[in-house]
Each structure stands twice: as C-alpha cells, then as structure tokens.
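*Asks:* Need coordinates for the following:
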Amino acid sequence: MISITEWQKIGVGTTGFGIFFILFGILLYFDSVLLAFGNKHKLKGTSFFLGGVVIVLLRWPLLGMCLETYGFLSLFRGFLPVAFGFLGTAFNIPFLNALFQRLQGTSSMV
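*Replies:* You can find the predicted model right below:
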C-alpha cells in the first residue's frame, strides 16, 4: 500500500476545494438570471471586452488589447475608485497613500 504524507493530503484537499469552487463558479456564471441582472446595464463594456478577446484570437493583439482595456475600464468604472480608496487607507506608505488618494478622486458609488 502506498503511504501518503501529510503534505500530500493537504495538497489533495486544496486541489479538491479548488476544483469544486471552479466548477461551482462556472455553474453560477452560466445562470441566465444572474447574467441578466449582472450585465444588463454593462452591455457596452462586456461587448468591448469579449470583442477584444476575439480580435486577439484573430491575431490582432494590439487592437484587441486596446479594446479589452477599454471594456475592462468601462465594466469596473464604478468599482475602481472604491478599490483605490481602500488601498490608500490599508497601506500606510506615504507615496502610495498619496497616489491612491489621487486616483480615488471624488466619485462615489452612491
């Protein structure tokens, strides 16, 4: 019989959890109700991002990456100021704190 070390048991357990959550995420991603709620008002950003992926696959990487970047910024426009504000308060590094406060701006999600 093959003996399994403790590290191998931890690795198998972690891999099992990872596979489970990936499959669960894929299952939730293709739920039509969640897709309708999540992307109804972000159709422009989603189409630019997925169009950029298609353009990259068609061997136009520079144009595709530009489209993907625009789509990404369009999708996460409301979230980025919140993320920069959190990073500015989470880390007490003077240069980064000033940079994140500048990037945060005055826009809010409300």
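*Asks:* drop to CA atoms for contacts and neighbour counts, all remaining ones
*Replies:* Fine.
*Asks:* quick one: buried residues of stretch 96-110?
*Replies:* 97, 100-101, 103-104 (16 or more other Cα atoms under 10 Å).
*Asks:* Now do that stretch: everything it contacts.
*Replies:* 78-85, 87-89, 91 (Cα atoms under 8 Å, 6 or more residues apart in numbering).
*Asks:* For the comparison step, fold the sequence that follows:
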Amino acid sequence: MVFFFDKGLLGMGNILFFSGVTLTIGFKSSLQFFMKRQNFKGSISFGVGFFFLLIGWPIVGMILEAYGFIVLFSGFWPTLAVFLQKIPIMGWVLQQPYIRSVCSVC
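*Replies:* This next block holds a predicted model:
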C-alpha cells in the first residue's frame, strides 16, 4: 500500500500506458486519437494529472488521470459491454435482471 502512491512507479505506469497505446495502434493513430477535438478534455485532464504526479501530488494526479481516462475511453464502454456479454459465465451474470437494472449499458 505504501508504493501505491509512489510518484516514480505511477510515472512509469503512465509512460508504459502511452507506449502501449502507441505500439498497439501506431504512432500516427494514437496522436490523432489524443488530439481529436472531442478528446481534448480527456487528454488535457490526463496530461495535467501526469504533471501533478511528477511534482509530487499523487492523489490529485490520480483523480485527474482517472477522469481523463474515463472521458477519453467513454466511447469504448458499450463495445466492452457487448464483449463481456459474450464470455460464457460473465454473459450469464450480466444478463440477470438485477444486474441489467444497475448497468443500463449492459
């Protein structure tokens, strides 16, 4: 738990996240994704959160990064929900009435 808010480890995680996205979809596509007009709010929030991590404010940085991550990848949540419904046991659980009432995307 002590290392959870370590700025060095969090910084390395962010660098690995960006490099993973870049290696997965390519440099040009990742640059276009982060620079889209509709993704500016998420990109700026993620960048400011990374800055706060580097200057030593990990809690504020993680909150801003989490918000930026949710805003950036909000278009993928419906796709993820469809994918999870196709997994044998997980799909059955997600299709239960009490789960469907909580999760409107599923």
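*Asks:* Show me which of the buried residues of stretch 96-110 of structure 1 is closest to Gly16 of structure 1.
*Replies:* Taking Cα to Cα as the measure, Gly16 of structure 1 lies nearest Phe100 of these, at 37.4 Å.
*Asks:* Other residues contacting the one helix or strand Gly38 of structure 1 maps to?
*Replies:* In the assignment (DSSP states H and E), Gly38 of structure 1 maps to helix 32-39. By Cα under 8 Å, 6+ apart, the list of residues contacting helix 32-39 of structure 1 from outside reads 28-29, 46.
*Asks:* List the ones among the contacts of stretch 96-110 of structure 1 that fall in helices.
*Replies:* If you go by DSSP state H, the contacts of stretch 96-110 of structure 1 have 80-85, 87-89 in helices.
*Asks:* List buried residues within these.
*Replies:* Of these, these count as buried by 16+ other Cα under 10 Å: 80-82, 84-85, 87-88.
*Asks:* From those residues, pick the one nearest Thr14 of structure 1.
*Replies:* For these, the nearest to Thr14 of structure 1 is Leu87 (28.6 Å; Cα to Cα).
*Asks:* Give the closest residue to that closest one in space, chain neighbours not counted.
*Replies:* In space, and not counting its chain neighbours, Leu87 of structure 1 is closest to Phe100: 6.7 Å by Cα to Cα, 6 or more residues apart in numbering.
*Asks:* The one you found and Tyr29 of structure 1: what is the separation?
*Replies:* To Tyr29 of structure 1, Phe100 of structure 1 is 31 Å away according to Cα to Cα, to the nearest Å.
*Asks:* quick revisit: the residue nearest to Leu87 of structure 1 and Phe72 of structure 1, how far apart?
*Replies:* 19 Å.
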